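**Student:** Show me how the following folds:
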Amino acid sequence: MTITDAVETFLAMLAAERGAAANTLAAYRRDLEGAEEAIGDLVHADNAALASLGAAWSGLAPSSLARKCSALRQFYGFLVDEGWRKDDPSPALPRPRARRPLPRLLSHTEVEALFARAEDEAAGDKPDAVRMLALLELLYGSGLRATELVSLPLSAVPRDAPFLTVTGKGGQQRMVPVSSRARKALTRWLTLRSDAGKALFPSTSRQGHLTRIRLFQLLRALAARAGIDPEKVSPHVLRHAFATHLLEGGADLRVLQTLLGHADIATTQIYTHVDSARLVALVNARHPLSRQAS
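**Tutor:** This next block holds a predicted model:
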């Protein structure tokens, strides 16, 4: 078994069994090829060779090192499962202590200001303003990723059921609930939308759907008009706000995982840290003893 055969078979498994997206597969390929350049044949590498990657990758950011080591651990687990190796040398890999940064957050007041501005601008049924309101409702009200939102086809909008059919990472589909507010905004948008293709949010400057970059620009422009620092606002920040505010309201973590389309509950658990950080800040700011300490 050559390294090329092993890597290709491993990537094929990720695509077939785990539904890994093209970008994910490309990243795994780069990481494995980079490791091979550093230590040679990965299929037959021993513990000492893998341990030497700590020095070879010493200049990498902790998050990059963690990603590369994760790719190698999964690769060697695959080799053992397939019977191509009897041992797993991956415990010798360097172990970065990378803390995942907490997501940026918007307060309830800031979210309310965004919606107040969007609703005020959409009052006159200007198509661009109504579209912005519908986009905002789905970002904060349903927690969609930017790519999921802009690529929604018209067929994703149900006639009578309060759900959207969303295609997420790795081509995985899930049903996302749509609030009554969002349904009203979507209904208004559909009556004003020009008949341009199959996209729910068609581009006004080219064929196809609205781009992620354009969505980002529209959202930041709305934030500026609402008196909010545009640097604080992005589609992903609104997705974080959706998750955090639901958790504050008592949502179950497993339910939140399903709504967000996370394959691993560990990804969703970051929101427990966000909520904990908020509670600590609240105690520090409001508890009587905190005033005595200052």
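
**Student:** alpha carbons only for contacts and neighbour counts from here, please
**Tutor:** Noted.

**Student:** what about the helices in the stretch 151-294 of the chain?
**Tutor:** For the stretch 151-294 of the chain, the helices defined by DSSP state H, counting those that start in this stretch occupy 180-192, 212-225, 235-248, 253-260, 265-268, 270-286, 288-293.

**Student:** Point out the most buried one among those.
**Tutor:** Comparing these by mean neighbour count (mean count of other Cα atoms under 10 Å), helix 235-248 ranks first with a mean of 22.

**Student:** And residue 93, how far from residue 289?
**Tutor:** Note on residue 93: its distance to residue 289, by Cα to Cα, to the nearest Å, is 46 Å.

**Student:** ok so, going back, same list (the helices of the stretch 151-294 of the chain) but as CSV, adding distance to residue 114.
**Tutor:** Formatted as CSV, the helices of the stretch 151-294 of the chain follow (distance: least, Cα to Cα, whole Å):
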stretch, distance to residue 114
helix 180-192, 15
helix 212-225, 6
helix 235-248, 11
helix 253-260, 22
helix 265-268, 25
helix 270-286, 21
helix 288-293, 32
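
**Student:** Nearest to residue 4 among those would be which one?
**Tutor:** helix 265-268 (31.1 Å; Cα to Cα).

**Student:** so who does residue 91 touch?
**Tutor:** Residue 91 makes contact with residue 47, according to Cα atoms under 8 Å, 6 or more residues apart in numbering.

**Student:** Now show me the structure for the sequence below, then we'll compare the two:
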Amino acid sequence: MDYQVAEEDIWAYQEYLVSEEHGKGTVEKYLRDIRSFFVWASGRMVGKRLAAAWKEHLVMEGYSTSTVNSMLSALNSFLEFMGWTQCRVKLLRIQRTPFRKQERDLQQKEYERLKRAAGRKGKERLTLLMETICGTGIRVSEVRYITVEAARGRKAEIFLKGKVRVILLPDKLCQKLLRYAKRLGISEGEIFVTRSGKGLSRQYIWQEMKKLCKDAHVEASKVYPHNLRHLFAKLFYRVSRDIVKLADVLGHSSVETTRIYLMDTGAEHARWLEQMGVV
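**Tutor:** From the prediction side, this is the model:
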């Protein structure tokens, strides 16, 4: 059976996502993907066949497998909300790769060069922000939980997706945060804010980090906030060798997700093969 969708259905779905306490970025992303589907559909009735055709269209357009699956997940979520579960389509199967792409693997020495570049440019806030993300493993959307109160208590309580987790803050980081806050006259609440007191947006942080690439001699493909979280994961695991603990710190519900963060570029694997001496 095929169905007709009205604009108010999409607005109702938006309200549903908000009521389910999805993050702002998630809501915007889902709505963007759903609207992309309906623009492509050009007023045609929605059914299993049309959804499958959109899946094929995305593949033919050259979208990556992960992008196609994320867009299909948004559509399936909307179809389920409407009660049209029989119209949902299967995601593309992904064969897991054991290695991380070289051009996206941020090394600790490159992270240090980024900090020095930020320092030379007089970007104290950006330097401290990068240290905070890389020193705690928080998501860029969780920066708002780094408050004066959290720095004083040496821990931050993060609320996301209906879950609460506690992040311990290193003493040295707390000292830097409190000194910075005091200098700017921030006595309570969020530390990383604009002059008007608003939290820093994901896009702003991303853009500011990109501006460091040339001066730091680091490939732009490696420089974005989430890669600092990946670097934290690698360094934490190198010290602890406890992937379960790491999953808790990162807020992952599955250790399989954490494994992705620990992928290397294959260079170490290649060294092991050479050391085997069987060729």
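
**Student:** How close are the two chains, by TM-score?
**Tutor:** Once superposed, chain against chain, the TM-score is 0.70 (TM-score structural alignment, normalised by the length of the second structure); 267 aligned residues with a Cα RMSD of 4.2 Å.

**Student:** ok, back up a step: for residue 3 of the first structure, which of the helices of the stretch 151-294 of the first structure is the nearest?
**Tutor:** Closest approach to residue 3 of the first structure among the helices of the stretch 151-294 of the first structure is made by helix 265-268 (31.0 Å; Cα to Cα).

**Student:** mean shift between the closest one and the second structure?
**Tutor:** Helix 265-268 of the first structure differs from its equivalent in the second structure by a mean of 4.5 Å after superposition (mean Cα distance after the TM-score superposition for the first structure).

**Student:** Need the contact partners of that helix.
**Tutor:** Defining contact as Cα under 8 Å, 6+ apart, one finds that helix 265-268 of the first structure is touched by 253-254, 256-257, 262.

**Student:** Just send the residues you listed back as CSV, with distance to residue 216 of the first structure too.
**Tutor:** As requested, the contacts of helix 265-268 of the first structure are exported to CSV (distance: Cα to Cα, whole Å):
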residue, distance to residue 216 of the first structure
253, 28
254, 29
256, 24
257, 24
262, 22
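
**Student:** between those, which is closest to residue 184 of the first structure?
**Tutor:** Residue 184 of the first structure lies nearest to residue 256 out of those, by Cα to Cα, at 23.7 Å.

**Student:** And that closest one, how far from residue 238 of the first structure?
**Tutor:** Using Cα to Cα, residue 256 of the first structure is found at 15 Å from residue 238 of the first structure.

**Student:** Kindly report the same for residue 280 of the first structure.
**Tutor:** Distance, residue 280 of the first structure to residue 238 of the first structure, by Cα to Cα: 22 Å.

**Student:** Give me the contact list for the helix or strand harbouring residue 74 of the first structure.
**Tutor:** Secondary structure from DSSP states H and E places residue 74 of the first structure in helix 62-81. Residues from elsewhere that reach helix 62-81 of the first structure (Cα under 8 Å, 6+ apart): 6-7, 10, 28, 31-32, 43, 57, 85-90, 93-98, 100.

**Student:** How about stretch 113-122 of the second structure?
**Tutor:** With Cα under 8 Å, 6+ apart, stretch 113-122 of the second structure has contacts from 124, 126-127, 130, 212-213, 215-218.

**Student:** And the contacts of helix 62-81 of the first structure, which of them are buried?
**Tutor:** When the contacts of helix 62-81 of the first structure are checked for burial by 16 or more other Cα atoms under 10 Å, the buried set is 6-7, 10, 28, 31-32, 43, 57, 88-90, 93-94.

**Student:** Let's have these in JSON lines, adding distance to residue 212 of the first structure and secondary structure.
**Tutor:** Listed next are those as JSON lines, based on distance: Cα to Cα, whole Å; DSSP: H, G, I helix; E, B strand; the rest coil:
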{"residue": "6", "distance to residue 212 of the first structure": "35", "secondary structure": "helix"}
{"residue": "7", "distance to residue 212 of the first structure": "32", "secondary structure": "helix"}
{"residue": "10", "distance to residue 212 of the first structure": "31", "secondary structure": "helix"}
{"residue": "28", "distance to residue 212 of the first structure": "24", "secondary structure": "helix"}
{"residue": "31", "distance to residue 212 of the first structure": "27", "secondary structure": "helix"}
{"residue": "32", "distance to residue 212 of the first structure": "30", "secondary structure": "helix"}
{"residue": "43", "distance to residue 212 of the first structure": "40", "secondary structure": "coil"}
{"residue": "57", "distance to residue 212 of the first structure": "33", "secondary structure": "coil"}
{"residue": "88", "distance to residue 212 of the first structure": "41", "secondary structure": "coil"}
{"residue": "89", "distance to residue 212 of the first structure": "41", "secondary structure": "coil"}
{"residue": "90", "distance to residue 212 of the first structure": "38", "secondary structure": "helix"}
{"residue": "93", "distance to residue 212 of the first structure": "37", "secondary structure": "coil"}
{"residue": "94", "distance to residue 212 of the first structure": "36", "secondary structure": "coil"}
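
**Student:** Leaving out sequence neighbours, find the closest residue to residue 202 of the first structure.
**Tutor:** Spatial nearest neighbour of residue 202 of the first structure, chain neighbours left out: residue 209 (4.0 Å); criterion: Cα to Cα, 6 or more residues apart in numbering.

**Student:** Same check on residue 104 of the second structure?
**Tutor:** The shortest distance from residue 104 of the second structure to any non-neighbouring residue, by Cα to Cα, 6+ apart, is to residue 222 (4.5 Å).

**Student:** Noted, bye for now.
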